[in-house]
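*Asks:* attaching a predicted model along with its sequence, questions to come.
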Amino acid sequence: MTEDSGDNGAQAIDALLSRSLFLISDGGNDMFDFFLKKRSPFEVPAFYKDLLSNYTKYVKTLYGLGARRFGVINVAPIGCAPAARARSPFGDGYCEFFSNKLARDFDSALGDAMANLAASLPGMKYSVGSPYQLVEYYTAHPEAAGFKVVNSACCGGGKLNAETLCGSPNTTYCAHRDEHMFWDMMHGTQATWIKGAADIYDAPVERGFTSPINFKQLLLDDERAVSAANLLVSV
């Protein structure tokens, strides 16, 4: 390989990276662990600071390697998961308030952090997809989203099928999983994620599922965009 061909190869890689979508999803398990351990509200600021520091580090590292387009998935309303509903002091039909506030306030801070990064990193573009808004909408309008059950898990045991892990002895499975929003005590069904991915991709921004643009706009914002190029970063 000649020096010129090596340079051309490096330029092609840089161009591909700059046009690719880097998807980052982090924080949900941390939030749920914080909730389950009943940690003090006084610990929340330090908890947020650590999570946001990690996000900033990930984005800056990827940017330094050539990434320019970032799709960020914020934290869902974990208080509406069956495991949290089963523990709600207001009864099974209600989402757990504190854990939802924990996620909602973090999501607001994450949006601000991404905006600040985009302002300081030339050429950076981003979209924040919001499972928080999606789950709230699907819960309020289950028929529109194709669901019949939004509060209990398809697979599990006990109250709301959320007191026993799916796959444990004597757990039960629902007959029509695509009618359920939640597969187990914490995670959505395949139907939920398919619907959610479609809404995050191209639903109008005015619906609140993405900000400041949707993922389709992020990928197709100029003629050089490679809409099929997706690099998943699991953090």
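*Replies:* Yes, it's here. Treat the numbers as computed from the prediction; the structure is a model and nothing was measured.
*Asks:* drop to CA atoms for contacts and neighbour counts, all remaining ones
*Replies:* OK.
*Asks:* shouldn't residue 91 be within a strand?
*Replies:* No - Residue 91 sits outside any strand when classified using DSSP: H, G, I helix; E, B strand; the rest coil, being coil.
*Asks:* what's in contact with stretch 116-124?
*Replies:* 56, 63, 67, 68, 69, 70, 125, 126 (C-alpha atoms under 8 Å, 6 or more residues apart in numbering).
*Asks:* which residues touch the nearest residue to the last one once chain neighbours are set aside?
*Replies:* Translated: residue 126. Leaving aside its sequence neighbours, residue 126 sits nearest to residue 70 (C-alpha to C-alpha, 6 or more residues apart in numbering; 4.6 Å). Going by C-alpha under 8 Å, 6+ apart, residue 70 touches 21, 22, 23, 24, 59, 124, 125, 126, 127.
*Asks:* adding another structure so you can compare the two:
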Amino acid sequence: MATIIYTLALVLFVVDLSYFGKVACDNSALGASFIFGDSLVDAGNNNYLPTLSKANIKPNGIDFKASGGNPTGRYTNGRTIGDIVGEELGQPNYAHPFLSPNTTGKAILYGVNYASGGGGIMNGTGRIFVNRLGMDVQIDYFAITRKQFDKLLGASQARDYIMKKSIFSITVGANDFLNNYLLPVLSIGARISESPDAFIDDMLSHFKGQLTRLYKMDARKFVIGNVGPIGCIPYQKTINQLSENECVGLANKLAVQYNGRLKDLLAELNENLPGATFVLANVYDMVMELITNYEKYGFTTSSRACCGNGGQFAGIIPCGPTSTLCEDRSKHVFWDPYHPSEAANVIIAKKLLDGDTKYISPVNLRQLRDL
């Protein structure tokens, strides 16, 4: 099992190579992208972990041109949302996974990806996968990168660069429900001892601390995705034996409850952390729009996984070499039982880049870059 489609945790850390050696402030350029979150935006960190959550097997990446169609550890057939956003904003290269041996020296100036399949806000999230990088560890790793920026640019320029030309985009939270609170059998004890309200309180308390840590390391521009309609993914529909137009009510109810509280938290941080801009990406409504009106966007199904096996919607066994593969990958909203296809990622990314306040507020990503 991999993690999920939703939360949009992209931490984009914007660096312009023309800056090196001078204190330039060309706010129209996006250079480096520093991405935090879960499998929605993991670009290969889990390849370097002894973990059950991996996507470095075919046919994952079959449409990823940069690798010639070979798997890279991305949990989709092509580009992630973070890849697409970076391209659209002018980033010259994709952000390297932090754990890759190649992520050293000037390579980090294009950006670093800290995301990890199975990761969540809570440290216990994803333990079923044995290993994964939770948000606390991802931010620990960013602290290492932050010191490297000082060495590469000098302390003053690095601080100015990070504060003015960096977008921190974070996609996290779905696993805290699916692979923690709602996990069959393993989570029963937690659910008996902790109400949904208390669990969400705990999540948001941890998340507030994590975002504040990034702020203290000079992060100022944030885009944070809420949790998508996790009750509507092929895995949930399949194991609960739902019809094509049904979703799991409890999972979606928890997502909506968390999302409302997240909105309040970001408003609080905008007010209390001077100079910071926290942008909320309304992933829930974006993905629900694709699922509900899939034909409008050129898809033939929003229920069945393109790559997977088991049940009515190919939603039980993750994508791998023995999986059934659909004929036209661009016609499926979901690539596998958990994650969107590249075609869906393109639509979501465009709403993040240029959408109105229904989907991203108070500003979209192009506007955030130019602040």
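*Replies:* Done, it's in. Since the structure is predicted, the reported quantities are computational estimates derived from the model, not experimental observations.
*Asks:* quick one: TM-score?
*Replies:* These two chains, once laid on top of each other, score a TM-score of 0.83 by TM-score structural alignment, normalised by the length of the first structure; 212 aligned residues with a C-alpha RMSD of 2.0 Å.
*Asks:* re earlier: with respect to residue 102 of the first structure, which of the contacts of residue 70 of the first structure is nearest?
*Replies:* residue 24 (19.5 Å; C-alpha to C-alpha).
*Asks:* can you tell me how far the aligned partner of the closest one in the second structure sits from residue 282 of the second structure?
*Replies:* Under the alignment defined by TM-score structural alignment, residue 24 of the first structure corresponds to residue 170 in the second structure. Note on residue 170 of the second structure: its distance to residue 282 of the second structure, by C-alpha to C-alpha, to the nearest Å, is 12 Å.
*Asks:* then residue 153 of the second structure?
*Replies:* Separation of residue 153 of the second structure from residue 282 of the second structure (C-alpha to C-alpha) stands at 35 Å.
*Asks:* if you count surrounding residues, which of those two has more?
*Replies:* A count of neighbours by other C-alpha atoms under 10 Å puts residue 282 above the other of residue 153 of the second structure and residue 282, at 25 against 18.
*Asks:* what's the counterpart of residue 215 of the first structure in the second structure?
*Replies:* Match for residue 215 of the first structure (TM-score structural alignment): residue 365.
*Asks:* quick revisit: which neighbours do residue 170 and residue 282 of the second structure share?
*Replies:* Jointly contacting residue 170 of the second structure and residue 282 under the rule C-alpha under 8 Å, 6+ apart are residue 225.
*Asks:* on that earlier part again, would you point out the most distant pair within the contacts of residue 70 of the first structure?
*Replies:* Of all pairs drawn from the contacts of residue 70 of the first structure, the widest gap by C-alpha to C-alpha lies between 24 and 124 and measures 14.5 Å.
*Asks:* the aligned partner of residue 267 of the second structure in the first structure and residue 213 of the first structure, how far apart?
*Replies:* Counting by TM-score structural alignment, residue 267 of the second structure lines up with residue 115 in the first structure. Distance from residue 115 of the first structure to residue 213 of the first structure, counting by C-alpha to C-alpha: 12 Å.
*Asks:* how about residue 21 of the first structure?
*Replies:* Residue 21 of the first structure is 14 Å from residue 213 of the first structure, by C-alpha to C-alpha.
*Asks:* of the two, who's got more company?
*Replies:* When residue 21 of the first structure and residue 213 are compared for neighbours, residue 21 comes out ahead with 27 against 23, by other C-alpha under 10 Å.
*Asks:* now the helices for the first structure?
*Replies:* Ranges of helices within the first structure are 3-19, 28-36, 44-64, 82-85, 97-120, 131-140, 142-145, 190-202, 215-219, based on DSSP state H.
*Asks:* TSV please, covering the ones you listed and showing distance to residue 232 of the first structure.
*Replies:* Converted to TSV, the helices of the first structure look like this (distance: least, C-alpha to C-alpha, whole Å):
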stretch	distance to residue 232 of the first structure
helix 3-19	12
helix 28-36	17
helix 44-64	12
helix 82-85	28
helix 97-120	18
helix 131-140	17
helix 142-145	26
helix 190-202	14
helix 215-219	14
